[in-house]
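K.L.:
All I have is the shape, not the residue letters:
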């Protein structure tokens, strides 16, 4: 064979041998020659295209593909050895070969319509799915067939690629790895080594002045659903980290991990000391307050460890005192030693001075000595937040964890907590959907997206800027990746039947499959996702007056909240009730819906003709049955004639899809519970919506979805909310509680702040430009029902021209006499 090989000319011998191994010498030689030419021209064209690529620095190497005589001689020997070994394609393996080609084609592209494929845009999720299917096909082929004419090892190292593919791949990965999962993990690990070395040099035995806690490649799943994939970020003294992301992405879960309440599936949490202690102010902390306790008793209840230590000391003290009487003198030495240990424990915890510790903290929280003897139930929602914050600070934490601390707070209370936390030396991690609060307080933002963490230095405004810049780079990296994949597909398609380039084709196939296997694909950036939309059921026809209050005075004990209220709300009104914490806004709603009765006067709502009322309480989400699943919750509240398909469709509108409807309510985040509670309201059509803080716990997309739904609601709306932007988008009139009186501003929220200079200055100072600026309420055209075309009566005040699509005027009996 060797003599025969030397007797033939180099080029013709290579072509003939290749064709012979393929089973058709004549057609094989022609195909080889033709394909070789075409391959060179396509690659040269690709290089020309890349020359004008904005990311030209990462254009792949486009060297000439012509082969030398030495290459041909080496290839001759390879082909002849393969022929002797019987490794060429075999006719009897057609089924196997077809299976493999199909699997590879899923990632590498269909060889019949390359031009159409190149010209069309490609979705990375489809690509990832195809890659997974390709890998699955290859694995199943290896299991079912005894032999393989091409063994494709997808675990190949980059060093196993041919030099040309290796150079192209290395150049490409170097440019895009910051946007691949594998690249981010690599970078995080390198940073973690430095962090651990610094910790060994800097940290002592706990209680140190400098605290550091860091997530390292942390992942966790609940009920088979992966919540966190690979989270790496940290917080240290001086940091006020804002944790942001969509509802259900794992923000609260990470706070619970830092508090030691959730076990990790993988990864670790690195602490500066084994004694580093975190205190956690939960979303639902109000439910943990005992309303019948005095404020002092509630604060004392924070000292669980200290009180246990004091109780143990007192018990040992009694045993020592009664040792002689009980005949235990022989145990006295042992009891005295235990007593001394208990005393030292109390000293370490400063357990002897619990009341003085409370006295030191209350002035900063805004409480007085007299307040300590008041019942917790007497304080409003805003002051209860101060109680909760005081309880966690009394634990002397090294790390402060705050989950939605501004829920229920008015502007004055939010400004107080901002100032208080800015003066606090503790490192802190804050979860909040209040963008202005995060902007004014945080100095670093960590965003959770697709199970990973992305860290940005600066406040929320700076985060938005950096994210926009990163998005541009991300999109460029993704487009570069797609072009790189298309180039490799072209090369593979053109040279698939070329024996001379069989090794290079195989290397590129391995390279593309390896990218998916090793997390080296750039995920497709979000593309202008269509906002979620839902609509409240059409409001049943109601009477003209829907809520009437006649000479109403109400309060608690000697305290009067409002007096001599005389109002009538009409069909189609959209009113927001505003006022400071504790002024009686939620109380006013409870009076309207009949939960409470006024001390003086009369209220009518449900008693009026055709009134159908839906009431969303401030803690409506907390009233859900935690033992039920999402689906069971809605099925239990749905009308008996409501079909299963309609229930599932309704849940889908609130993002409960597929298997997520089987999740237990207890496993839902605060935002998911709020969405479920809103979903329940949709089951029965209503013409009066009374909503108390409906946006608490909702993320930005969910808030916008609710805003849009309320704008299109054709019934009457009465809402209490401290979310000023939300109010500006849904309310047409403002009802302000001012000095025990209700004052109407017959216009939207922008109209209201224009008439309150002090409020306008504060809001202007706080606003994130282009994000939370107060705008006029949008004018929404709502199709009026035919029977609503009756003649309208005129009201004595109103006529502001602000309309919701229906032509409306105000009732004469509308306000305080």
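P.N.:
Everything's here; your move. The structure displayed is predicted, hence computed values, not measured ones. Numbering: from 1, shown residues only.

K.L.:
going forward, measure contacts and count neighbours with C-alpha atoms only.
P.N.:
Fine.

K.L.:
secondary structure class for residue 446?
P.N.:
The assignment at residue 446 comes out as strand when based on DSSP: H, G, I helix; E, B strand; the rest coil.

K.L.:
and it, what does it touch?
P.N.:
Contacts for residue 446 (Cα atoms under 8 Å, 6 or more residues apart in numbering) come out as 233, 241, 242, 243, 244, 453, 454, 455, 456.

K.L.:
Just give me the neighbour total for residue 300.
P.N.:
Neighbouring residues of residue 300 were enumerated by other Cα atoms under 10 Å; the total is 18.

K.L.:
now the one 5 residues further on
P.N.:
The burial metric for residue 305, expressed as a neighbour count using other Cα under 10 Å, is 14.

K.L.:
Could you pick out the buried ones from the contacts of residue 446?
P.N.:
Burial of the contacts of residue 446 was assessed by neighbour count (16 or more other Cα atoms under 10 Å); the buried members are 233, 241, 242, 243, 244, 453, 454, 455, 456.

K.L.:
second one coming, line it up with the first:
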């Protein structure tokens, strides 16, 4: 029996986000929801949850269905509440009065420290806010649990907690998770819905296998499209010949026949155009200005410490050479951010234990996308970061997915995905030969992650990256550094490290 059924569902904003969507979610389903940024994933979750209406189609819910939705960000009214009270607030007044123990049990299951439970939601990190929103959704014991980007801002240990929590849910509880985290989707999903403006695709497979099936289907449709387009071209050629004959002979019948052939060609072309040909959310391009130096960065055996001087780990003697793509892994609090901060400061000179080659030109992107700070608009950012002329600046921004009408809009209004693509464009314009990237995939959709991976590999630029994105690290890293036991060590394979970090 289906918990919820969608029939011919459509949603349009300024353009169609999806249409003709048929979907049935049954007890126990684990559905991964995949689409580019801004293509309707969050809206579909809100339609499933109830507060948002579709443009067309029907939604049929099972009688008595209990649905719970964990959005990406907490509602403003929850920010002054303690984490504990924000979760308790999800219960009705009677349950909150008599069954508050459910909150305690749930927060224990999610490994929320006692010291965090009394803190105001607004003072918590993004990761702990996500945990609170998950707890609010789960505490009502739903039949259908809806999660919007649940791994954003979580480190690997917290992702491990999340995956174990989902695996331990009652067998008949269905979960729909919209996510750009490919490894997470592979771990938790048994079905995948690729949401598209038309002809959305639903496969009874986890993400990676579903993607392969989708690509095979798209390739087959592409071949069929080419065959059909040959028929369209033949019809148009016949129409053109008849038109010339009709004009020369003055035959009204041939003129009518010409019009019929042209209309038939138009209908055929419209009907066969592939639904999977989607407009990209914007390209990501990088650059590598190159360097003749063999070692771009040389690090002596140095102590990395907290701002107040507490030792975290020793680095050992290290080098970063041309073409190295190094992933830095470690538990939360091990010192990854302090190491990156120290390295970033040292690139400008003045640190006797970390030396950069004279030819090194750094491009830096942190979790907060600080390269956007100080620029009011995308136009100002590109013009202020390069000597690009007006036409080239417009072209660059359009290529990054920022339409002309948005190029002079405040950056503060942009989505996380738009900001991430603009930040990558500014990195490219800096023409670095060494990239220092802290969680670069945080706001990128899967298309953007794939582009960034290809660019880093294709250009051969050296980089040091900190990331909790397991698929990204596997695809990009040529070397892996791990902070373990107050030492920085190099390992050959990141997967055992991922396993240890996720096990907590």
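P.N.:
Great, that's in hand. Note that the structure is predicted; figures quoted are calculated from it, not measured.

K.L.:
Give me the TM-score for this pair.
P.N.:
Once the chains are overlaid, their TM-score stands at 0.75 when taken by TM-score structural alignment, normalised by the length of structure 2; 486 aligned residues with a Cα RMSD of 4.8 Å.

K.L.:
before we move on, back to that, ok, the contacts of residue 446 of structure 1 in structure 2: which stay?
P.N.:
Of the contacts of residue 446 of structure 1, the contacts whose aligned counterparts also meet in structure 2 (both residues aligned by TM-score structural alignment, their matches' Cα atoms under 8 Å) are 241, 242, 243, 244, 453, 454, 455, 456.

K.L.:
Next step: these restricted to strands.
P.N.:
Judged by DSSP state E, these include 241, 242, 243, 244, 453, 454, 455, 456 as members of strands.

K.L.:
Excluding chain neighbours, what is closest to the fifth one?
P.N.:
Right, the one you point to is residue 453 of structure 1. Nearest residue to residue 453 of structure 1, sequence neighbours excluded (Cα to Cα, 6 or more residues apart in numbering): residue 231, at 5.2 Å.

K.L.:
show me the contacts for the residue mapped onto residue 724 of structure 1 from structure 2.
P.N.:
Mapped onto structure 2 by TM-score structural alignment, residue 724 of structure 1 lines up with residue 470. Applying Cα under 8 Å, 6+ apart to residue 470 of structure 2 gives the contacts 183, 498.

K.L.:
Residue 470 of structure 2 and residue 324 of structure 2: what is the separation?
P.N.:
Going from residue 470 of structure 2 to residue 324 of structure 2 by Cα to Cα, to the nearest Å gives 18 Å.

K.L.:
Please, where are all the strands along the stretch 201-350 of structure 1?
P.N.:
With DSSP state E, counting those that start in this stretch, the ranges of strands along the stretch 201-350 of structure 1 come out as 212-222, 225-236, 240-244, 266-271, 278-281.

K.L.:
can you redo these as CSV with distance to residue 134 of structure 1?
P.N.:
Written out in CSV, the entries for the strands of the stretch 201-350 of structure 1 read as follows (distance: least, Cα to Cα, whole Å):
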stretch, distance to residue 134 of structure 1
strand 212-222, 27
strand 225-236, 23
strand 240-244, 36
strand 266-271, 28
strand 278-281, 47
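
K.L.:
mind checking which of the ones you listed is nearest residue 402 of structure 1?
P.N.:
The closest of the strands of the stretch 201-350 of structure 1 to residue 402 of structure 1 is strand 278-281. By Cα to Cα, the value is 4.9 Å.

K.L.:
Can you check which part of structure 2 that closest one sits on?
P.N.:
Using TM-score structural alignment, the match for strand 278-281 of structure 1 in structure 2 runs over residues 68-71.

K.L.:
ok, now stretch 51-67 of structure 1?
P.N.:
Per TM-score structural alignment, stretch 51-67 of structure 1 has no counterpart in structure 2.

K.L.:
where's residue 131 of structure 2, which helix or strand?
P.N.:
helix 126-138 (DSSP states H and E).

K.L.:
in that helix, what counts as buried?
P.N.:
Of the residues in helix 126-138 of structure 2, those buried under the neighbour-count criterion (16+ other Cα under 10 Å) are 126-138.

K.L.:
What segments of the stretch 501-650 of structure 1 are helices?
P.N.:
Counting by DSSP state H, counting those that start in this stretch, the stretch 501-650 of structure 1 has these helices, from start to end: 502-517, 585-593, 630-637, 644-653.

K.L.:
in the first one, what counts as buried?
P.N.:
Applying a neighbour-count criterion of 16+ other Cα under 10 Å, the buried positions in helix 502-517 of structure 1 are 504-517.

K.L.:
and which of those residues is nearest to residue 568 of structure 1?
P.N.:
Taking Cα to Cα as the measure, residue 568 of structure 1 sits nearest to residue 516 out of those, at 64.4 Å.

K.L.:
hang on, that closest one packs against residue 126?
P.N.:
No. Taking Cα atoms under 8 Å as the contact criterion, residue 516 of structure 1 and residue 126 are not neighbours in contact, 11.9 Å apart.

K.L.:
returning to what we had before: report all helices and strands that the helix holding residue 131 of structure 2 contacts.
P.N.:
Taking 3 or more Cα pairs under 8 Å, 6 or more residues apart in numbering; DSSP states H and E as the contact definition, the neighbouring helices and strands of helix 126-138 of structure 2 are strand 67-70, helix 83-88, helix 101-109, strand 144-148.

K.L.:
repeat that with 6 Å
P.N.:
In terms of contacts (3 or more Cα pairs under 6 Å, 6 or more residues apart in numbering; DSSP states H and E), helix 126-138 of structure 2 is packed against strand 67-70.

K.L.:
The strand it packs on vs structure 1, mean deviation?
P.N.:
For strand 67-70 of structure 2, the mean deviation from structure 1 after alignment is 2.8 Å (mean Cα distance after the TM-score superposition for structure 1).

K.L.:
Pull the residues that contact that strand.
P.N.:
Identification of contacts with strand 67-70 of structure 2 by Cα atoms under 6 Å, 6 or more residues apart in numbering yields 49, 133, 134, 137, 142, 144, 145, 146, 147.

K.L.:
how about a cut-off of 7 Å?
P.N.:
For strand 67-70 of structure 2, the surrounding residues in contact (Cα atoms under 7 Å, 6 or more residues apart in numbering) are 49, 133, 134, 137, 142, 143, 144, 145, 146, 147, 148.

K.L.:
Just the closest of those to residue 96 of structure 2, please.
P.N.:
The nearest member of the contacts of strand 67-70 of structure 2 to residue 96 of structure 2, counting by Cα to Cα, is residue 137 at 14.3 Å.
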